[in-house]
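> Build me a model:
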Amino acid sequence: MAHHTFEQTSSDFQPSADEDGPTLIEQATVLARRWRLIVALTVGAGAAAIGVSYLLPPTYTASTTFLPPQQQQSLTSSALATLGPLAGLAGAAAGIKSPAEQYVSLLQSVNVGDRIIDKFKLQEVYQAKLRSSARQELAENVRFSLGKKDGLISIAVDDESPQRAADIANSYVEELRRLTAELALTEAQQRRAFFEQQLAETRVKLTGAQQALQSSGFSAETLTAEPKAAAETYAKLKAEHTAAEVKLQTLRSYLSDEAVEIKQALSNIAGLQRQLDSLASRRPANSEAESGYIGKYRDFKYQEALFDLFSRQFELAKLDESREGALIQVVDAAAPPDRRSKPRRVRLGLAFGALGFLLICGGLLLIDSLRRGHQDPVSAQRWREFLGAFKG
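The predicted structure follows:
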């Protein structure tokens, strides 16, 4: 009696197949019964995808690879040690790097993209009414990649015409050359542009100081040896003070005030200012004519010393710039591809075949599940209630 009760209790906890749904073997059996249909639809979906791919226009991909400008060791690292405070300016500028990502950003700029669109009339090729639409489609057809190890930049262009794809890829390199020639990107170019501007401004001031000196008159009695030496010393010291301030402005463009270089520059400026104040306090009080002439002479020597410092910096920057050679060196130029890159018919057929296989298997299992549900009285009643809800 106890044994019978145990069996009855055990049977109450054993779920039926209908309650748990079809098992894995039952589902496999459903699919095995329709294997011919599954194979036919799978092959048909793949074949249909391959057939449709023949109706699509072929796409060709052309690519070019080039080496962006490389940062070189500047000649100023040793030659500018004799230029006083301006020597630190070259070292500060040398810390300004132009990573390859910057050149990739230039390639993706609207400046370059619009010139490519105009050159190849891509707005007509893409049948785009708006220039922004042509830009977007061009961006989708062009890919830029940067090698992390070798530093090479690659440009891949997709187009229905193999020749046009190659021409567009090569034109990107030419447009980058044009844009980099207009912009100061490298360290030497930045220094050359900076000192060229400073040199032009100082040349104007030097000419004005010279004219003022000549207009004041000259006499051997007015300019003795001691005032002349004092004026030249003062002018040279003031030029160094100005150069130190220029260096400080440059450092502050990319360093915080807490940086060691900023504090050193401020200390150097303060020391030079103390020397200038000391020389000014020791200057004897001469006649009005003499002090006026010596003041103009001192200003002339100051501009002359500053012009000499900037001239040497400018020449060294030009020399460094010339050493960089060709900024962009093409490793592999783009050539018209002889094979299409899209559509890839085999991959397309396999992908759609796999999709068809999944859909037909899912559909067969769903139909079998609905059939089982209609055979079960409880499930059938639930289906009738569900359908009746829409009628009510």
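
> For the rest of this, base every contact and every neighbour count on C-alpha atoms.
Fine.

> Any buried residues in stretch 90-99, and which?
Neighbour counts over stretch 90-99 (16 or more other CA atoms under 10 Å) mark 90, 92-94 as buried.

> And for the closest residue to Arg191 other than its chain neighbours, the neighbour number?
Leaving aside its sequence neighbours, Arg191 sits nearest to Ala317 (CA to CA, 6 or more residues apart in numbering; 5.9 Å). Applying other CA atoms under 10 Å, we find 26 residues neighbouring Ala317.

> which SS class is Ala317?
Using DSSP: H, G, I helix; E, B strand; the rest coil, the structure places Ala317 in helix.

> Next up, the contacts around it.
76, 188-189, 191-192 (CA atoms under 8 Å, 6 or more residues apart in numbering).

> cool, and Glu160?
57-60.

> one more time with 6 Å, if that's ok
59-60 (CA atoms under 6 Å, 6 or more residues apart in numbering).

> for the one 10 residues further on, same thing?
With contacts taken as CA under 6 Å, 6+ apart, Asn170 has no neighbouring residues.

> if I look at it, how far off is Glu160?
Separation of Asn170 from Glu160 (CA to CA, to the nearest Å): 16 Å.

> One more: Pro337?
11 Å.

> Next, format the buried residues of stretch 90-99 as CSV and append secondary structure.
Shown next, in CSV, are the buried residues of stretch 90-99 (three-state DSSP):
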residue, secondary structure
Ala90, helix
Ala92, helix
Ala93, helix
Ala94, helix
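
> Of those residues, just say which sits nearest to Thr64.
Ala94 (30.3 Å; CA to CA).

> Report how many residues lie close to the residue lying closest to that closest one once chain neighbours are set aside.
Once flanking residues are discounted, Ala94 sits nearest to Glu187: 5.9 Å by CA to CA, 6+ apart. Applying other CA under 10 Å, we find 22 residues neighbouring Glu187.

> next up, for comparison:
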Amino acid sequence: MTEKEIISGRQSNLIKKDEINFLDLLVVFLNRKRLIIMFTMGAALLSLIISLLLPNMFIATARVLPPRPPKTGLFSAITQATGAIGGLLRNMEDSTTSELYVGILKSRSVADALIEKFGLKELYNMKYMTHVYKNLEKNSDFKISRDDGIISISVMDRDPRRAAEMANYYVEMLDKKNQKVNTSEGQRKREFLDKRLEKVKKDLIDAENALREFQEKYKLFSIEEQAKVAIEGAARIKSEIIITQTELEVLKQFGTVRQNEAIMLKAKIDELQDQLEGIEVGSAKNNIDTQKENEKNSNFYIPFKEIPELGLQLTRLMREAKIQEKVFEIITTEYEMAKIEEAKDVNTIQMLDNAVPPDKKSAPRRLTIVFLSTVSALLISVSYVFFIEFLNKIRKSDPAKFQIILNSVNFSRKKNQNIK
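So this is what the prediction gives:
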């Protein structure tokens, strides 16, 4: 016998074996067809009766758009200046706001309001409030659109009109709760800004007083102009000194003839030198007339060596006063806006779609219930028939093995009874 013939013979044996197994299964199915058909038809009929007894349920949906709170202060400047990142921050805030509103809708206070208004405890015929809360939660659904943050509020109920009224009442309660939260936040913000405004006002007065005292002490009003005047004054005095020195040199040529004039010119040069020193370094000799002259000039001239330090101090004081003035303006604006927000009493929720009574039921899906019940019953009955046939075959072919299986089932049953 060739190898091909051997392979062909094995394949034919396998085919025959499969045909025998299939025929055996078909025989079993035909022998038990009445059981299978009765069980399947019974399940189908029962599921049909149950589905017809189930009440029709209707779903009404309202859609709302949470408002974007007005941006003020630093956060507004950041989001406007950062472009794409600012847009991302705004999207994150919108998402957070929608989640916050869904949290309000799921709150116990909102549930209590609906239960009281629509008499849900009596309607659901439940003794304990815990069960009423769970049933209301099961019949309510809140979804947030990822694209635009729109919140969909859906309520399922036997009465389509009541379902719409409950969905709309959810929106009404959300608006009331949000108004209350916003009013509390506005009041806290206004009180905080009120205290902050008082402090900023005091800081501004202190900065202005410090600048005024500094200017009065050093007679300093404009460092650039006064430095320019001091330079021009020093140049004028130096020119007078040079001219007087020249005149003195000319008088020396006459010897003692004009000695008195020479002494007067020498005194004048010394006086001019003192004035120049007073302008340059801010000091002078202990001459009464010179001191009086320097005090007179000090009203106009800034000593050169003091210009950098005084200029730095003046710049710092002016900058501090300017900063406090700007802060005062910002806080005042925020304070006025907070008072306006606190006084507002308008709707905070934008209704896109009111819930309307649906004209088509959403549940139960009777055809689906009957179909799935029928298919499940058919699979269960067929599995049961084949399992019984399998046990019968073992009982006939191997009674000892069948007894072991039977003992195992009995042992498990007794064990379960002992546990109970």
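
> what ranges do the helices span in the stretch 1-150 of the first structure?
2-12, 17-20, 24-33, 35-53, 76-79, 87-94, 100-107, 110-120, 122-125, 131-141 (DSSP state H, counting those that start in this stretch).

> Throw these into CSV and include distance to Arg252 of the first structure, thanks.
Below are the helices of the stretch 1-150 of the first structure laid out as CSV (distance: least, CA to CA, whole Å):
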stretch, distance to Arg252 of the first structure
helix 2-12, 84
helix 17-20, 74
helix 24-33, 72
helix 35-53, 60
helix 76-79, 21
helix 87-94, 10
helix 100-107, 22
helix 110-120, 30
helix 122-125, 45
helix 131-141, 37
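
> Most tightly packed of the ones you listed?
Among the helices of the stretch 1-150 of the first structure, ranked by average contacts under mean count of other CA atoms under 10 Å, first place goes to helix 87-94 (a mean of 20).

> re the thing from before, just so I know, which of the helices of the stretch 1-150 of the first structure lies nearest Leu67 of the first structure?
helix 100-107 (9.1 Å).

> Would you pull up how far that closest one lies from the middle of the chain?
4 Å (CA atoms, centre = their mean, to the nearest Å).

> ok, residues contacting that helix?
Counting by CA under 6 Å, 6+ apart, no residue sits against helix 100-107 of the first structure.

> got the angle between it and helix 110-120?
50 degrees (axes from the mean of the first three to the mean of the last three CA atoms, to 10 degrees).

> Relative to Lys296 of the first structure, which of the buried residues of stretch 90-99 of the first structure is nearest.
Ala90 (31.1 Å).

> Strands along the first structure, start to end?
Assigned by DSSP state E, the strands in the first structure fall at 60-67, 142-146, 153-159, 329-332.

> Next, format the ones you listed as JSON lines and append distance to Thr29 of the first structure and mean neighbour count.
JSON lines is the format used below for the strands of the first structure (distance: least, CA to CA, whole Å; neighbours: other CA atoms under 10 Å):
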{"stretch": "strand 60-67", "distance to Thr29 of the first structure": "47", "mean neighbour count": "22"}
{"stretch": "strand 142-146", "distance to Thr29 of the first structure": "49", "mean neighbour count": "16"}
{"stretch": "strand 153-159", "distance to Thr29 of the first structure": "48", "mean neighbour count": "22"}
{"stretch": "strand 329-332", "distance to Thr29 of the first structure": "58", "mean neighbour count": "15"}
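
> Out of these, which gets nearest to Phe352 of the first structure?
It's strand 60-67; of those, that one is closest to Phe352 of the first structure (CA to CA) at 22.7 Å.

> residues in the second structure matched by that closest one, start to end?
Alignment of strand 60-67 of the first structure against the second structure: residues 58-65, by TM-score structural alignment.

> Give me the contact list for the matching stretch.
150-158, 160, 163-164, 350-355, 361-362.

> Give me the subset of the contacts of Ala317 of the first structure that lies in helices.
Among the contacts of Ala317 of the first structure, the members found in helices (DSSP state H) are 76, 188-189, 191-192.

> Just the buried ones among those residues, please.
Going by neighbour count (16+ other CA under 10 Å), those have 76, 188-189, 191-192 buried.

> what two of those have the greatest distance between them?
Thr76 and Gln189 (13.4 Å).

> right, and the helices of the stretch 1-150 of the first structure - which one's nearest His241 of the first structure?
Closest among the helices of the stretch 1-150 of the first structure, using CA to CA: helix 87-94, at 13.1 Å.

> May I see the buried ones among the ones in helices among the contacts of Ala317 of the first structure arranged in TSV, with distance to Ser53 of the first structure as well?
Formatted as TSV, these follow (distance: CA to CA, whole Å):
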residue	distance to Ser53 of the first structure
Thr76	61
Ala188	53
Gln189	51
Arg191	56
Arg192	56
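
> out of the residues you listed, who's nearest Gly51 of the first structure?
Closest to Gly51 of the first structure, out of all of those and judged by CA to CA, is Gln189, at 56.6 Å.
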